[in-house]
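Chemist: Quick one, structure for this:
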Amino acid sequence: MDFTLAIKAALLGIVEGLTEFLPISSTGHLILTQSLLGLHGEFWDAFEVAIQFGAIIAVIWEFRERIVDVVGGMFKGESLAWRFAINVVIATIPAIVLALLFGKTIKAHLFNPIAVATALVVGGLVILWAERRQVNHQPRIQSLDDLTAVDALKVGLAQTAAVLFPGTSRSGATIIGGMFFGISRQVATHFSFFLAIPILFGASAKELLDIRHLLNQQTLALFGIGFIFSFISAFVCVRWLLRFVSNHNFVGFAWYRIIFGGLILISWAAGWLAWS
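Modeler: Prediction:
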């Protein structure tokens, strides 16, 4: 295997794992990293999506007890378990429908560094707005068990922003959207983790299926490297974020998005870097 490609696959895996669950857009960072590393073509476009599977496994492992409790509760007919599972399904449907209807068009026209940088800046401003708003509004939902089907649908609709505008951040859209709808930051963050499981699993499986004709010993090895590094970095990030949201807000992430996206737009406008 080409050692340089292996290093690049590992770097993409690290970027995926560290950014997937933070409100800073993993897709946006992967597109930008891919551009900087000069990785173009059908395989690498699919690679950045497929390695999300490593991040999914990290979430499943971290929340394994809750997942087992929910599944077990469903078999026992417990209403809270069924309500939670139904809420996850309801919140997932809007994004899946939009991805199936417009995914190829969006990928063809908006999966580029400039569109991503613009979404990073706009998303950062929205986060600042949401955080300022929550200072004066007491969240009405303080537990995952308090979420209703209507609340889940609202969060699901917010999640579609990440489908329509790459660089928005799936986790950011669900968390900040949830905060706008009266859900506490902690509950919105936890719910976002569970929503990631079906969304990322479906996206990863679809990408692998679409490029099955490109799979061989080398490409499978590259996927393996990306998966391992995605899992490790995501596991670390999930543990850190769960501690972080208990005592901090997302203002720092907002400014990171604004500054990072702004620098990309400035470097593009000034011709310092040929983003592609």
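
Chemist: make it CA atoms for all contacts and neighbour counts henceforth
Modeler: Noted.

Chemist: what's Ala46 in contact with, if anything?
Modeler: Glu207, Leu208, Ile211 (Cα atoms under 8 Å, 6 or more residues apart in numbering).

Chemist: in what helix or strand does it lie?
Modeler: With secondary structure defined by DSSP states H and E, Ala46 is part of helix 42-50.

Chemist: Point out the other elements, helices or strands, that the following helix or strand past that helix touches.
Modeler: Sequence-wise, the next helix or strand downstream of helix 42-50 (DSSP H and E) is helix 52-62. With contacts defined as 3 or more Cα pairs under 8 Å, 6 or more residues apart in numbering; DSSP states H and E, the secondary structure elements packing on helix 52-62 are helix 3-19, helix 185-210, helix 217-244.

Chemist: Would you mind telling me which of these is nearest Gly167?
Modeler: With Cα to Cα as the criterion, Gly167 lies closest to helix 3-19 of the helices and strands packed on helix 52-62, at 11.2 Å.

Chemist: Buried deepest among the helices and strands packed on helix 52-62, which one?
Modeler: helix 3-19 (a mean of 21; mean count of other Cα atoms under 10 Å).

Chemist: Outside of the helix or strand just after that one itself, which residues are in contact with it?
Modeler: Later in the chain than helix 3-19, the nearest helix or strand by DSSP H and E is helix 26-37. Applying Cα under 8 Å, 6+ apart, the external contacts of helix 26-37 come out as 8, 12, 15-16, 18-20, 40, 44, 48-49, 111-113, 116-117, 120, 166-169, 275-276.

Chemist: Could you identify the buried members of these?
Modeler: When the contacts of helix 26-37 are checked for burial by 16 or more other Cα atoms under 10 Å, the buried set is 8, 12, 15-16, 18-20, 44, 48-49, 111-113, 116-117, 120, 166-169.

Chemist: Buried ones in stretch 70-83, by neighbour count?
Modeler: Here stretch 70-83 shows Val70, Met74, Ala81, Trp82, Arg83 as buried, counting by 16+ other Cα under 10 Å.

Chemist: One more, please, to line up against the first structure:
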Amino acid sequence: MDLNLIAVIVGIVEGLTEFLPVSSTGHMIIVGHVLGFEGQLADVFDVFVQLGAILSVVFIYKERFARFFTKDGWDINKGLSVWHVAAGIVPVMLVAFFLYHYIKEYLFSPFTVAIGLFLGGLLLMFAEYRTKGREAELVDDVDKISIRQAVWVGIYQFLSLWPGFSRSGSTIAGGLLVGLTRSAAANYTFVIAVPLMFVACIYDLLRNLQYLSAGDMQVLAIGFVVSFIVAYISVLWFLKFLQNSKLTSFAVYRILLAGVTYWYFYM
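Modeler: Reported below is the predicted structural model:
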């Protein structure tokens, strides 16, 4: 298949799934296997399309990120602060650093993805079940999140180190379980995703940049732009969706996809 077409397909998949609770890593592994797009170029490409998705969130939350560079952005008593962001990402960054080689070597397969998709779907269902009828008690504003809640969301984020579990799925479900509404949990999830994913992408990029050639730049650029546009639309749609809808449909989709993945690769 033409590499430019692959770039468009993978860019669309990344843009659609990076910030939805369905696991972009899982989808990328599955699509990569189906398309036969694997190896060093695929590894570098995956980083570039993730950077495109990250940039879309920076645009959507540009005022909030700009505030982090002001005095108020460091004040824990004036809404979501740098300290809230750090509480949600520093623990998982440390754990991910030490487990990086193990995760890359042993957990990047369709089988492990199917397990992550299935268990992550159950977690979403459980979170919805636990908060049913308690919506009025939940924190509905991202600026009212406590440091304690931020730490607990960060702990739930450990689950996302298993490919297929989903970073946004684990943090949004975790947010519900520690007392946040879906919208507040999603907004917090998207904000902390930027520094976390940026560091992870740069780390991956530096490890694989040596395998990149000048001839690959067109493919990388296509994937980057497609991912940016699709992710931008996807995030705005998802935030609107959460205002009146539950996460159950995503849970069902994940469980079905887990079954299809296992059937396609192992039956």
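
Chemist: Okay, angle between the helix holding Ala46 of structure 1 and helix 3-19 too, please.
Modeler: 30 degrees (axes from the mean of the first three to the mean of the last three Cα atoms, to 10 degrees).

Chemist: Now do helix 42-50 of structure 1: which range of structure 2 does it align onto?
Modeler: Under TM-score structural alignment, the match for helix 42-50 of structure 1 in structure 2 covers residues 40-48.

Chemist: quick one: the matching stretch to structure 1 mean distance?
Modeler: Relative to the matching residues in structure 1, stretch 40-48 of structure 2 has an average distance of 2.4 Å after the fit, by mean Cα distance after the TM-score superposition for structure 1.

Chemist: Show me what Asp143 of structure 2 lines up with in structure 1.
Modeler: Under the alignment (TM-score structural alignment), Asp143 of structure 2 maps onto Asp145.

Chemist: now swap in Leu3 of structure 2 and tell me
Modeler: Per TM-score structural alignment, Leu3 of structure 2 is aligned with Leu5.

Chemist: returning to what we had before: looking at the helices and strands packed on helix 52-62 of structure 1, spot the one closest to Ile60 of structure 1.
Modeler: Using Cα to Cα as the criterion, the shortest distance between Ile60 of structure 1 and the helices and strands packed on helix 52-62 of structure 1 is 7.5 Å, found for helix 185-210.

Chemist: ok, the equivalent of Ile172 of structure 2 over in structure 1 - contacts?
Modeler: Alignment of Ile172 of structure 2 against structure 1 is given by TM-score structural alignment, with Ile175 as its counterpart. Contact partners of Ile175 of structure 1, counting by Cα under 8 Å, 6+ apart, are Pro23, Val155, Arg185, Ala188, Thr189, Ser192.

Chemist: Wait, the third one touches Phe244, no?
Modeler: No - contact criterion Cα atoms under 8 Å: Arg185 of structure 1 and Phe244 do not qualify, at 10.8 Å.

Chemist: Once you drop chain neighbours, what's closest to Leu20 of structure 2?
Modeler: Excluding the flanking residues, the one nearest Leu20 of structure 2 by Cα to Cα, 6 or more residues apart in numbering is Ser168, at 6.3 Å.

Chemist: Please apply the same query to Thr112 of structure 2.
Modeler: Pro163 (6.8 Å).

Chemist: wait, doesn't that neighbour sit right on Val113?
Modeler: Yes - with contact defined as Cα under 8 Å, Pro163 of structure 2 reaches Val113; the gap is 5.4 Å.

Chemist: Name the residues contacting each of the two.
Modeler: Common neighbours of Pro163 of structure 2 and Val113 (criterion: Cα under 8 Å, 6+ apart): Gly26, Leu107.

Chemist: Please report the distance of the equivalent of Ala162 of structure 1 over in structure 2 from Val8 of structure 2.
Modeler: With TM-score structural alignment as the criterion, the equivalent of Ala162 of structure 1 in structure 2 is Ser160. Distance of Ser160 of structure 2 to Val8 of structure 2, given as Cα to Cα, to the nearest Å: 26 Å.

Chemist: What of Leu35 of structure 2?
Modeler: Plainly put, Leu35 of structure 2 is 12 Å away from Val8 of structure 2 if you go by Cα to Cα.

Chemist: Residues that sit against both of the two, list them.
Modeler: Common neighbours of Leu35 of structure 2 and Val8 (criterion: Cα under 8 Å, 6+ apart): none identified.

Chemist: re earlier: next, work out how far apart the match of Asp143 of structure 2 and Val187 of structure 1 are.
Modeler: In this view, Asp145 of structure 1 and Val187 of structure 1 are 9 Å apart by Cα to Cα.

Chemist: do the same with Arg257 of structure 1
Modeler: As it turns out, when the distance is counted by Cα to Cα, Arg257 of structure 1 lies 23 Å from Val187 of structure 1.

Chemist: To which residue of structure 1 is Ala193 of structure 2 aligned?
Modeler: In structure 1, the residue paired with Ala193 of structure 2 according to TM-score structural alignment is Ala196.

Chemist: host element of Glu131 of structure 1?
Modeler: Secondary structure assigned from DSSP H and E places Glu131 of structure 1 in helix 113-135.

Chemist: could you give me the residues in structure 2 that that helix aligns onto?
Modeler: Under TM-score structural alignment, helix 113-135 of structure 1 corresponds to residues 110-132 of structure 2.
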